[in-house]
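> when you get a sec, could you give me coordinates for this:
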Amino acid sequence: MQIMKDVYQLSGVPLATNSNSYVIRAGEQLILIDAGFSDLQWEKMGQMLRFWGLDKLPVTHTLFTHCHFDHAGNAWRARELGSRILAGPGDAKAMEEGDKNCIGYLFGREFRPCKTDEVLEDGRVLSFGDVVIRAIHVPGHSRGSMMYEASLHGKKILFMGDFLAVEPAAPEDDIKVLLAWTGAPDFSGKDYLNSLEKASGLREDILCPGHYHLLYGPDVCRRALLMAYELGKETLPL
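This next block holds a predicted model:
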């Protein structure tokens, strides 16, 4: 699915796969955000690249929102393509070791360790020609959870991983936000609430969660982030 010019969704609900992965075209290179976990998901991601005529371009960088198996289980495949692997503090180490923080046990599989090329710190800015991506550290769901704010063509698009999701079938013309899963070994309610507060001040044009559906429009995106923070204050275990 094309999200906007030069931004595409490669897996998730439209492709009948578990988690969302995305790709940004930056000139003659591709920047991948998350890589899914299954053989089928990887295959469908390749099909989408071919569908949009992107399959001849190199995937030079893969940015991981977090180390959980459903988002990073295929990290080794991206590395085999020659892609540089980037992840947040803590999660990069988990991916290299394939440890329990990658939660492969929930899927009945072992996480295949993958070397990371760079550990991203909060506020790190990556430039790929006219595409600028800012890394935002949002610990809580995992120790090294990251969001990536891409600026291109006059828009800001936020790749969120599991930071929040949007109810897939609300019964009225409104949104209902879902907070991240709280059961990971390194989950921290206190850190997550602080991250929700931090994100509530962001101004985005498009939100791209790691599961379910996207949100378009600055007013809707702003409201979703504020709603998530208020929900966190009410419900998170601290």
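
> C-alpha from now on. contacts and neighbour counts both.
OK.

> chain center to stretch 157-167, what's the gap?
Mean-position distance between stretch 157-167 and its chain equals 7 Å (CA atoms, centre = their mean, to the nearest Å).

> and the contacts of it?
Residues outside stretch 157-167 that contact it (CA atoms under 8 Å, 6 or more residues apart in numbering): 33, 65-66, 138, 141, 145-151, 175-181, 204-214, 228.

> do stretch 69-79 as well
Against stretch 69-79 from outside (CA under 8 Å, 6+ apart): 18-21, 34-38, 42, 59, 62, 64-66, 85, 95, 102-104, 107, 111-115, 210.

> residue 209 against residue 22, yeah?
No. The criterion here is CA atoms under 8 Å, and residue 209 misses it with residue 22 at 10.0 Å.

> how about residue 176, nearest residue that isn't a chain neighbour?
residue 167 (5.2 Å; CA to CA, 6 or more residues apart in numbering).

> number of nearby residues for the one you found?
For residue 167, the neighbour count with other CA atoms under 10 Å is 15.

> distance check, it against residue 70.
Distance from residue 167 to residue 70, counting by CA to CA, to the nearest Å: 19 Å.

> report all helices and strands that whichever helix or strand residue 42 is part of contacts.
Per DSSP states H and E, residue 42 falls inside helix 39-51. Packing partners of helix 39-51 (3 or more CA pairs under 8 Å, 6 or more residues apart in numbering; DSSP states H and E): strand 7-11.

> list the buried ones in the very next helix or strand once past the strand it packs on?
Of the helices and strands lying after strand 7-11 in sequence (DSSP H and E), the nearest is strand 21-26. The neighbour-count check on strand 21-26 (16 or more other CA atoms under 10 Å) flags 21, 22, 23, 24, 25, 26 as buried.

> what do you get for stretch 167-182?
For stretch 167-182, a neighbour-count test (16+ other CA under 10 Å) marks 175, 177, 178, 179, 180, 182 as buried.

> I have a second one here; can you model it like the first so I can compare?
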Amino acid sequence: MRLIENVYQTSGVMYGTNSSTYCIDTGEGLVLIDAGFSEKQYEIMRTRRKEDGLGNKKLRDLFITHGHFDHAGNGWLLQKDGVKVYMSAEDGAAVKSGDERTLGSLFGRKFRAFTPDGKVRDGQTFDYGNTQLTVLEHPGHTEGTISILAETNGKKILFAGDIFVLKACNPADELQPEIGWTGGPDYNGTKNLETFRKLKELPPVDLVAPGHGSVYFGDSRKLFEILYHLAEKEAQQ
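From the prediction side, this is the model:
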């Protein structure tokens, strides 16, 4: 589904999958954000690209926001397609070993370990034709969680992984975001709070694209302010 020019959602609730994945048509190949969980989701992602007119375009790079199964599980399949996979050093080590940090036991199957092609760091940029990507280190949900800030066709998009989830608004049409899952073996509450402070200070973006739930076209500053206060309350508990 086309979200804005050059940016597509290729899996998520609307397509019958738990996690969301995204695709950017850079004019120099397709750049993917997150890999999804299962072979079923892999096929849905491929079908969606075809339906959106991207089926004949070259798959170039994949950025995985963190090493949990539902976001990194298909990394090995996409590598077989010739895609180069980029992750943080910390979560890259998790998927290389396939250890408990990937949450295989939670998903009821063994994680298929793979070695990312490159390690990324905070502030690192990637230029692709009509698109520039910037890596933002946002640890807490996992030790090496990253977000990807994309700029394309004059618009800014934040691909935020599992830092937070956007639920349906309440009957008063008020935002109902929630902090991402805090039960992982390498969750760090102190770092998570710092991540939300960084989000609160981020310049406005046109589209927020989390790893679960809904995307958001509204006022990103308002959303991040709400999330920061939620993170503060959680840190005080």
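
> got a TM-score for the pair?
Put the two chains on top of each other and the TM-score (TM-score structural alignment, normalised by the length of the second structure) is 0.97; 236 aligned residues with a CA RMSD of 1.1 Å.

> so how much does the helix holding residue 42 of the first structure differ from the second structure once superposed?
Taken against the second structure, helix 39-51 of the first structure registers an average deviation of 0.8 Å after superposition, with mean CA distance after the TM-score superposition for the first structure.

> part of a strand, is residue 191 of the first structure?
No. Counting by DSSP: H, G, I helix; E, B strand; the rest coil, residue 191 of the first structure falls outside a strand, being helix.

> chain center to the top helix by length along the first structure, what's the gap?
If you go by DSSP state H, the first structure has its longest helix at helix 218-235. Chain-centre distance of helix 218-235 of the first structure: 18 Å, with CA atoms, centre = their mean.

> if we ignore the residues flanking it in sequence, what's nearest residue 197 of the second structure?
The shortest distance from residue 197 of the second structure to any non-neighbouring residue, by CA to CA, 6+ apart, is to residue 228 (6.2 Å).

> which residues does the one you found contact?
Counting by CA under 8 Å, 6+ apart, residue 228 of the second structure touches 193, 196, 197, 199, 200.

> got the residue ranges for the strands in the second structure?
Assigned by DSSP state E, the strands in the second structure fall at 2-4, 7-11, 21-25, 30-33, 59-63, 84-88, 118-120, 125-128, 131-137, 146-152, 155-161, 164-167, 176-179, 207-210.

> of these, which is nearest residue 188 of the second structure?
strand 176-179 (12.7 Å; CA to CA).

> compared with the first structure, how much does the closest one deviate?
Mean deviation for strand 176-179 of the second structure: 0.7 Å (mean CA distance after the TM-score superposition for the first structure).

> in the first structure, which residue is most central in space?
Residue closest to the average C-alpha location in the first structure (CA atoms, centre = their mean): residue 161, at 3.0 Å.

> with adjacent residues omitted, what lies nearest to it?
residue 210 (4.0 Å).

> give me every residue that touches the one you found.
Residue 210 of the first structure sits in contact with 19, 20, 21, 71, 159, 160, 161, 162, 163, 164, 165, where contact means CA under 8 Å, 6+ apart.

> need the contact list for residue 110 of the first structure.
98, 104.

> need the counterpart of it in the second structure.
Residue 110 of the first structure maps onto residue 110 in the second structure, with residues paired by TM-score structural alignment.

> could you check how many residues crowd around residue 31 of the first structure?
What residue 31 of the first structure shows, counting by other CA under 10 Å, is a neighbour count of 21.

> residues contacting it?
23, 24, 25, 59, 60, 61, 62, 63.

> and the two most separated of the residues you listed?
25 and 63 (13.6 Å).

> quick one on the thing from earlier: in PyMOL, select just the buried ones from the contacts of stretch 69-79 of the first structure.
Selection of buried members from the contacts of stretch 69-79 of the first structure for PyMOL, criterion 16+ other CA under 10 Å:
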select buried, resi 18+19+20+21+34+35+36+37+38+42+59+62+64+65+66+85+95+102+103+104+111+112+113+114+115+210
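
> any idea how far residue 209 of the first structure lies from residue 117 of the first structure?
Counting by CA to CA - residue 209 of the first structure and residue 117 of the first structure are separated by 24 Å.

> meant to ask about residue 199 of the first structure
27 Å.

> which of these two has more residues huddled nearby?
residue 199 (20 against 14).

> quick one: what's aligned to the more buried one in the second structure?
Aligned partner of residue 199 of the first structure by TM-score structural alignment: residue 199.

> my guess is its match meets residue 226, correct?
No. At 10.6 Å, residue 199 of the second structure does not count as touching residue 226 under the criterion of CA under 8 Å.

> ok so, going back, tell me the one of the buried residues of strand 21-26 of the first structure nearest residue 89 of the first structure?
Nearest member of those to residue 89 of the first structure, counting by CA to CA, is residue 21, at 20.6 Å.

> ok, residue 82 of the second structure - contacts?
59, 60.

> ok, it to residue 204 of the second structure distance?
Relative to residue 204 of the second structure, and taking CA to CA, residue 82 of the second structure is found at 34 Å.

> repeat for residue 141 of the second structure
Distance from residue 141 of the second structure to residue 204 of the second structure, by CA to CA: 23 Å.

> next: residue 21 of the second structure.
Counting by CA to CA - residue 21 of the second structure and residue 204 of the second structure are separated by 22 Å.

> same check, this time on residue 85 of the second structure
In this view, residue 85 of the second structure and residue 204 of the second structure are 28 Å apart by CA to CA.

> now residue 235 of the second structure
Distance from residue 235 of the second structure to residue 204 of the second structure, counting by CA to CA: 25 Å.

> more neighbours, these two?
Set side by side, residue 235 of the second structure and residue 204 show more neighbours around residue 204, with 18 against 12, by other CA under 10 Å.

> which one is the counterpart of residue 127 of the first structure in the second structure nearest to, not counting chain neighbours?
Aligning on TM-score structural alignment places residue 127 of the first structure opposite residue 127 in the second structure. Residue nearest to residue 127 of the second structure in three dimensions, not counting chain neighbours: residue 133, with 6.5 Å by CA to CA, 6+ apart.

> perfect, I'm done here.
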